[in-house]
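Asks: my questions are about this predicted structure, shown below with the sequence.
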Amino acid sequence: MTTNAITIVGGVYRENCLWPEWKNHLYGSGGRAAVAIVEHVQQITLRTYACEEHEETFDKTASFFKFKLLPTPVPTAIAFDYVHCMSTPVIRPALSAIPAEAPIEVQDEAVLRFGMLEGSAKVDATWCVYDPQSAFGPEPFWENGSKAQHLAIVGNRSEIVAMAGESDPSKAAAKLIGLGAEVVVVKSGPVGAYVYTAAGNPQLIPAYRSDRVWTIGSGDVFAAVFAARWAVHRESPFEAAELASRAVSQYAEMMVLPSAKVSELREMRRVPASTVTGKVYLASPFFNLGQRWLVDEARRYLTELGLSVFSPVHDVGPGPAEVVGPADLAALDSCDRVFAILDGLDAGTIFEAGYARAKHLPVYALAQSVSEEDLKMVVGSDCKVFNDFVTALHHTAWKT
């Protein structure tokens, strides 16, 4: 019989995002996880490092959502600043300036352990879910003396392969299971998550589409709901991962917590969000630093989402009209969709979008500062128009 209680040990940090605006929110992995599962677990205890300012502020959150906050005092307030929600954050202060603290020791029947910037958590648990939260130097669960009778490791591909020292995620998962993990969940972006156990072949749990896509903290929500369902309620790892994926879809769309109750998650109608492979034409002006930065960001993240990208500035470059024009049109003919950045109403970008629609190619347009009147033909020709960069990228990959 389970106790319907869990201890979460993880960071509580300030978070800011430029677009969409997300200003001065105090969450971090630990804080977000605790809020996420208040509808799933009756007794939640959050162990974290916290400076005086963060403790005073987050104690109000804990009181409102009725979970227990047990902070370990530290001198440093840490913040994450994002340009957009898929960008690499700037961490303040710099990692080298964050003092290393003694580990937080946690003993409970069910524990969710996150990696933290200030230190580590030494866990003694019956059931434990571990999310290392570090793409560059993830700490193996057992390295600091942590132990658990039932252990699930949840991480993205880079974290899992780094912890295991294997380049192939399947071999990495098998190695971690051989070392003592009962379950390994490899989060794989838009593909979903692969759940590995010692029993047999992995099972793919799909990611789900959402009208809006907000990714800051989505991994925290996944780990939290997975821990609530697997470590507390003892559901199968596959059912736990399925519910966690549904909770992430809800969070990505609404940007709010807590996650819905389990009955509501099960009843949600969601469409799997796998990338439709193909080649996308990246139409955009690139004549100043801001424009070129945005083109480079779009190219990078469309590629990360699984698409082949043709970018005129990267793949053709500058040149006379009689060279550039035919080369770009030939590339448009070879692509199966267009991602168009319409801000600035660049004549070449507008022409490329119109050419694509004349050939019945889907066009996904980012327009953050374009008037409704200037968008009339774009909307009227059934281009999909978005004012959020990351949402536009995902819908392009999904080819909705």
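Replies: Noted; the coordinates are in hand. Residues are numbered from 1 along each chain as shown.
Asks: switch to C-alpha atoms for all contacts and neighbour counts from now on
Replies: Fine.
Asks: neighbouring contacts of stretch 235-255?
Replies: By Cα atoms under 8 Å, 6 or more residues apart in numbering, the surrounding residues in contact with stretch 235-255 are 183, 192-193, 195, 203, 205-215, 218-219, 221-227, 229-230, 257, 259-260, 262, 265-266, 268, 270.
Asks: let's see 7 Å
Replies: 195, 205, 207-215, 218, 221-222, 225-226, 229-230, 257, 259, 265-266 (Cα atoms under 7 Å, 6 or more residues apart in numbering).
Asks: what segments of the stretch 151-300 of the chain are helices?
Replies: Under the criterion DSSP state H, counting those that start in this stretch, the stretch 151-300 of the chain carries helices at the ranges 157-164, 169-179, 218-227, 237-254, 262-267, 289-304.
Asks: kindly report the same for the stretch 1-150 of the chain.
Replies: Using DSSP H, counting those that start in this stretch, helices in the stretch 1-150 of the chain cover 28-36, 52-65.
Asks: pick the most buried one from those helices.
Replies: helix 28-36 (a mean of 26; mean count of other Cα atoms under 10 Å).
Asks: next, the angle from that one to helix 237-254.
Replies: Interaxial angle, helix 28-36 versus helix 237-254 (axes from the mean of the first three to the mean of the last three Cα atoms, to 10 degrees): 100 degrees.
Asks: tell me the angle of helix 28-36 relative to helix 52-65?
Replies: 20 degrees.
Asks: count of neighbours near residue 347?
Replies: 11 (other Cα atoms under 10 Å).
Asks: strands of the stretch 51-200 of the chain, residue ranges please.
Replies: In the stretch 51-200 of the chain, the strands defined using DSSP state E, counting those that start in this stretch lie at 68-73, 79-82, 90-92, 104-114, 121-131, 147-156, 183-187, 193-197, 200-205.
Asks: any chance of these in CSV, plus distance to residue 343?
Replies: Output for those, formatted as CSV (distance: least, Cα to Cα, whole Å):
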stretch, distance to residue 343
strand 68-73, 45
strand 79-82, 21
strand 90-92, 26
strand 104-114, 40
strand 121-131, 39
strand 147-156, 34
strand 183-187, 34
strand 193-197, 35
strand 200-205, 37
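Asks: okay, one more to line up with it:
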Amino acid sequence: MLNIIGGSYVENCIDPSYQELYGSGLRAAAALSKKGFDINLFSLISEDLRELAELKGRTFGYNCNYWSTKDTIEFDYYHPLAFPSIINYYDNSPTQEIKLSENGDFLYYGMLEANFIFQGKYVVYDPQNYKSFKTTGSTAKHLAIILNKKEALHFSKSESDDLSIIGKELLKTENAEVIVIKNGVNGAYVVDKEGISEIPVFATTNVWPIGSGDIFTATFAWQWIIEKKNPRDAAYYASKMTAIFCQTMQLPISEISEEILPREIKSRTNKIYLAGPFFTVAERWIINEIRNILIDFGNEVFSPLHDVGILDTNKVQSESINIATQDLDALTKCDTIFAIVSGLDAGTLFEIGFAKAVKKRVIILAQNVNENDLTMLIGSECEITNDLSTAIYMASW
């Protein structure tokens, strides 16, 4: 038996179009269903969505325990890697405190609208709301905490940003047996009494990131609590199953026939040249958005828009050589070029050709482009996708 505590939230995305009732708790229950053990989900739902939430429970085969809330929280994404707008939740919204009589093993995702209190045996805790397990009022005989990099830095009192050092610190301050720090495209760190291990990510040809962190934590809990795997093996398998979810979006999670391989763990920062037109507000917005995400993923990014500037149309002859020299020098020094070819801008196509000539890896985001116009790019083995999230992950690996 595994008790799962976590949110049941509406998730909306504009591009690509997506609308589902999931959230961390419901997604984890669905992901781990039909694995040979019973699941109890504890969550909150509004009355207008209760029927749908309970239908999901019957469909996937887990037990639903829902408390009522006025309005179900919604997360609205412009694209899957955008920071979401949170609907039906405000900073002064009341938090329900719920005491459970159940004991045993728990997978606990932090929630915005509620705090659950229980006495657990084996517990995997994923804070999500920046609330330490110690402050929830719950207890665990054996505790594993799964955090992303931002959460780890938030909880740490260390002046260092070295995740291995932070992991060892949190192991003591959080009174945990295991600390797992997810580090995005760079994998994860597992810290326990045996030491520190690095866990790789697995490469896929498509990346759906919404809910991927939930899947990692759920799989780790399954392997560590139910299957009694050691933390390193549990995290390695969690990384693999997360990649499969990102590739297929299928629940429950399961192995697939297609082979996916772990990526080599990087020892240095990836240098990316961000190419694309920036003549309009819309074009400059997408360049800026992609640059910010690539930097957030730990890459070093050269962007002609940000690092060279916009050409003065009254000084084309005098400034062109200077601008081209800076751009070509940056192309020569980069590891990867991320190119936006929507609109088939001549400058961008030239940058792609130059990059291929000097043996650089080229990732292309091509939306609303006729395949015939991509002939030379396909033929020169550029890596092409029409999905923004996938392109960003591909460039960052």
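Replies: Yep, that arrived. None of these values were measured; they are calculated from a predicted model.
Asks: ok so, going back, highest mean neighbour count out of the helices of the stretch 151-300 of structure 1?
Replies: helix 218-227 (a mean of 28).
Asks: do you know which of the helices of the stretch 1-150 of structure 1 lies nearest residue 134 of structure 1?
Replies: helix 28-36 (11.9 Å; Cα to Cα).
Asks: contacts only, for the residue nearest to the spatial centre of structure 2.
Replies: The residue lying closest to the centre of structure 2 (Cα atoms, centre = their mean) is residue 209, at 4.9 Å. For residue 209 of structure 2, the contacting residues are 80, 246, by Cα under 7 Å, 6+ apart.
Asks: for residue 191 of structure 1, give me its contacts.
Replies: 206, 207, 274, 275.
Asks: and which of those is nearest residue 51 of structure 1?
Replies: residue 207 (35.7 Å).
Asks: and that closest one, how many residues sit next to it?
Replies: 24.
Asks: translate it into the numbering of structure 2.
Replies: Here residue 207 of structure 1 is matched to residue 201 in structure 2, going by TM-score structural alignment.
Asks: could you do residue 187 of structure 1 as well?
Replies: Using TM-score structural alignment, residue 187 of structure 1 pairs with residue 182 in structure 2.
Asks: swap in residue 156 of structure 1?
Replies: Match for residue 156 of structure 1 (TM-score structural alignment): residue 148.
Asks: quick check: chain neighbours aside, which residue is closest to that match?
Replies: Closest residue in space to residue 148 of structure 2, ignoring its immediate chain neighbours: residue 182 at 4.5 Å, by Cα to Cα, 6 or more residues apart in numbering.
Asks: now the one you found: how far from residue 169 of structure 2?
Replies: 16 Å (Cα to Cα, to the nearest Å).
Asks: do residue 42 of structure 2 as well
Replies: 31 Å.
Asks: please apply the same query to residue 10 of structure 2.
Replies: From residue 10 of structure 2 to residue 169 of structure 2 the distance is 35 Å (Cα to Cα).
Asks: now residue 175 of structure 2
Replies: 10 Å.
Asks: quick one: what's aligned to residue 63 of structure 2 in structure 1?
Replies: So, by TM-score structural alignment, residue 63 of structure 2 is matched to residue 68.
Asks: corresponding residue for residue 309 of structure 1 in structure 2?
Replies: So residue 309 of structure 1 corresponds to residue 301, using TM-score structural alignment.
Asks: so its match, which of the three states?
Replies: strand (DSSP: H, G, I helix; E, B strand; the rest coil).
Asks: closest to residue 106 of structure 1 out of the helices of the stretch 151-300 of structure 1?
Replies: Going by Cα to Cα, the one of the helices of the stretch 151-300 of structure 1 nearest residue 106 of structure 1 is helix 218-227, 15.8 Å.
Asks: equivalent range in structure 2 for that closest one?
Replies: Using TM-score structural alignment, helix 218-227 of structure 1 pairs with 212-221 in structure 2.
Asks: list of residues touching that stretch?
Replies: For stretch 212-221 of structure 2, using Cα under 7 Å, 6+ apart, the contacting residues are 24, 28, 107, 124, 146, 234, 235, 238, 239, 242, 246.
Asks: which one in structure 1 is aligned with residue 310 of structure 2?
Replies: In structure 1, residue 310 of structure 2 lands on residue 318 (TM-score structural alignment).
Asks: how close does the closest residue to that match other than its chain neighbours sit to residue 280 of structure 1?
Replies: In space, and not counting its chain neighbours, residue 318 of structure 1 is closest to residue 324: 7.2 Å by Cα to Cα, 6+ apart. Per Cα to Cα, residue 324 of structure 1 is found 18 Å from residue 280 of structure 1.
Asks: over to residue 227 of structure 1?
Replies: 38 Å.
Asks: the aligned partner of residue 29 of structure 1 in structure 2 and residue 252 of structure 2: what is the separation?
Replies: The alignment partner of residue 29 of structure 1 in structure 2, by TM-score structural alignment, is residue 24. When distance is defined by Cα to Cα, residue 24 of structure 2 is 14 Å away from residue 252 of structure 2.
Asks: next one: residue 81 of structure 2
Replies: With Cα to Cα as the criterion, residue 81 of structure 2 and residue 252 of structure 2 are 23 Å apart.
Asks: residue 188 of structure 2 too?
Replies: Distance from residue 188 of structure 2 to residue 252 of structure 2, by Cα to Cα: 23 Å.
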